[in-house]
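J.: here you go, sequence then predicted model.
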Amino acid sequence: MFDFSFQLTGEYVAFFILAVCIIAGAVLMISFNKVIHMVVSLAFAFIGLAGMYVLLNAEFLAFVQVLIYAGAISILMIFGIMMTKHDQVDEDVRRPWHEGIVAVGCLALFGILFYAIRSTTFPTANWTPPKDNTLEIGKLLYTEHVIPFELMSVLLTVAFIGAIVLAKREAD
């Protein structure tokens, strides 16, 4: 039913190493108690995702992933943590059955996704990637998608101004 034959290449090895990095970063992010450790593990997952983009020949997206998410968003989260007050309220409510239900749910989700991916026949396309990904993304961004691009810049500017207003109000 399933054909598991494949040739072990460097691309497969890199894929599995990056997949382990992404999964480990995500699991550690939700497992840690200190927020700084959470941000570092999330940045680790972001860098693994950038490596996946490199494997998909999307170098521009990999660069943006490292620059924006692993760099700027992580630093922004660290500054947000440093500027806010954190009271050490330790709520240690243990539910012994909670972890078991989560494990069963994760295994069920993995099984469903594994079955769906293996039983789906993906169509083959006669598409050839462009020689310069960055040029094609720039053309699309400034022609077809210029309005959402500008709306996103306005939204980010409003969020930045709101963060400054909130920080200034706390200081007073």
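T.: Ah, there it is. These numbers come from a predicted model, not from an experiment.

J.: going forward, measure contacts and count neighbours with C-alpha atoms only.
T.: Fine.

J.: middle-most residue in the protein, spatially?
T.: residue 46 (5.1 Å; C-alpha atoms, centre = their mean).

J.: tell me which residues touch the spatially closest residue to residue 23 that is not a sequence neighbour, please.
T.: Of all residues not flanking residue 23 in the chain, residue 45 sits nearest, at 7.1 Å (C-alpha to C-alpha, 6 or more residues apart in numbering). Contact analysis of residue 45 by C-alpha atoms under 8 Å, 6 or more residues apart in numbering lists 21-26.

J.: dropping in the other structure now:
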Amino acid sequence: MNSEFIAFFILSVMAIGGAVFMINFTRVIHMALALAFTFLSIAGIYLQLHAEFLAVIQILIYTGAISILMLFGIMLTKNHEELKSSIAPWHAVLSFVGVAAFFGVLMWIIYQTPVISEPSDGEGWTILQLGERVFTEYVIPFELASILLLVALVGAVVLAKKEEK
């Protein structure tokens, strides 16, 4: 057991813990913060895999932009907290059985899929080539995605303004 394994174990437990907290929290703000915590943990795993570019993108786009956009949308819309009805015991058991069955099928598929990888020649995409490709060939889809996010943000503002009246 080396330090790399210990770091991976800690980061993976943090990512899974953040996801579990996100599911179990009742306040939406706490859910968004738990999701940001999960995103940061995943960025740490990317760093451990020597994918520094993906780690920085994970922090910038998901942890920064998406989490802030979610918090902004939550703050703009009025969140009426409703009382949760008590969950029936049979519902919890049925949910557990469904999740266990899904997990079993997923693990069976993973173990049945052959993992064949060919040795890499060391030449692949560099960040410079990726940036040139995104901003030359794929500049229109890139800009359309940013416009879509902007329209979603404006839509949230319009919906929040309509609720005040």
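T.: That came in fine, so what should we check first? Keep in mind the model is a prediction, meaning the values are calculated, not measured.

J.: where along structure 1 do the strands fall?
T.: With DSSP state E, there are no strands along structure 1.

J.: before we move on, back to that, show me what the residue nearest to the centre of structure 1 lines up with in structure 2.
T.: Superposed on structure 2 with TM-score structural alignment, residue 46 of structure 1 falls opposite residue 39.

J.: that match contacts residue 65, correct?
T.: No - in this structure residue 39 of structure 2 lies outside contact range of residue 65 using C-alpha atoms under 8 Å: 11.3 Å.

J.: any figure for the gap between the aligned partner of residue 125 of structure 1 in structure 2 and residue 125 of structure 2?
T.: Under the alignment (TM-score structural alignment), residue 125 of structure 1 pairs with residue 118 in structure 2. Using C-alpha to C-alpha, to the nearest Å, one gets 17 Å for the distance from residue 118 of structure 2 to residue 125 of structure 2.

J.: the two - which one has more neighbours?
T.: Neighbour totals were compared for residue 118 of structure 2 and residue 125, and residue 125 leads with 9 against 5 (other C-alpha atoms under 10 Å).

J.: ok, now how distant is that one from residue 60 of structure 2?
T.: Distance from residue 125 of structure 2 to residue 60 of structure 2, by C-alpha to C-alpha: 21 Å.

J.: what does residue 123 of structure 2 give?
T.: The gap separating residue 123 of structure 2 from residue 60 of structure 2 is 27 Å, by C-alpha to C-alpha.

J.: the more surrounded of these two?
T.: Ranked by neighbour count (other C-alpha under 10 Å), residue 123 of structure 2 and residue 60 place residue 60 first, with 13 against 6.

J.: just tell me what that one corresponds to in structure 1.
T.: If you follow residue 60 of structure 2 across to structure 1 using TM-score structural alignment, you land on residue 67.

J.: what about the longest helix in structure 2?
T.: helix 139-164 (DSSP state H).

J.: list the buried ones in that one?
T.: By 16 or more other C-alpha atoms under 10 Å, the buried positions in helix 139-164 of structure 2 come out as 153, 156, 160.

J.: and it, what other elements does it pack with?
T.: helix 67-76 (3 or more C-alpha pairs under 8 Å, 6 or more residues apart in numbering; DSSP states H and E).

J.: what's next to the helix it packs on, contact-wise?
T.: Residues contacting helix 67-76 of structure 2 (C-alpha under 8 Å, 6+ apart): 28-29, 32-33, 35-36, 153, 156-157, 160.
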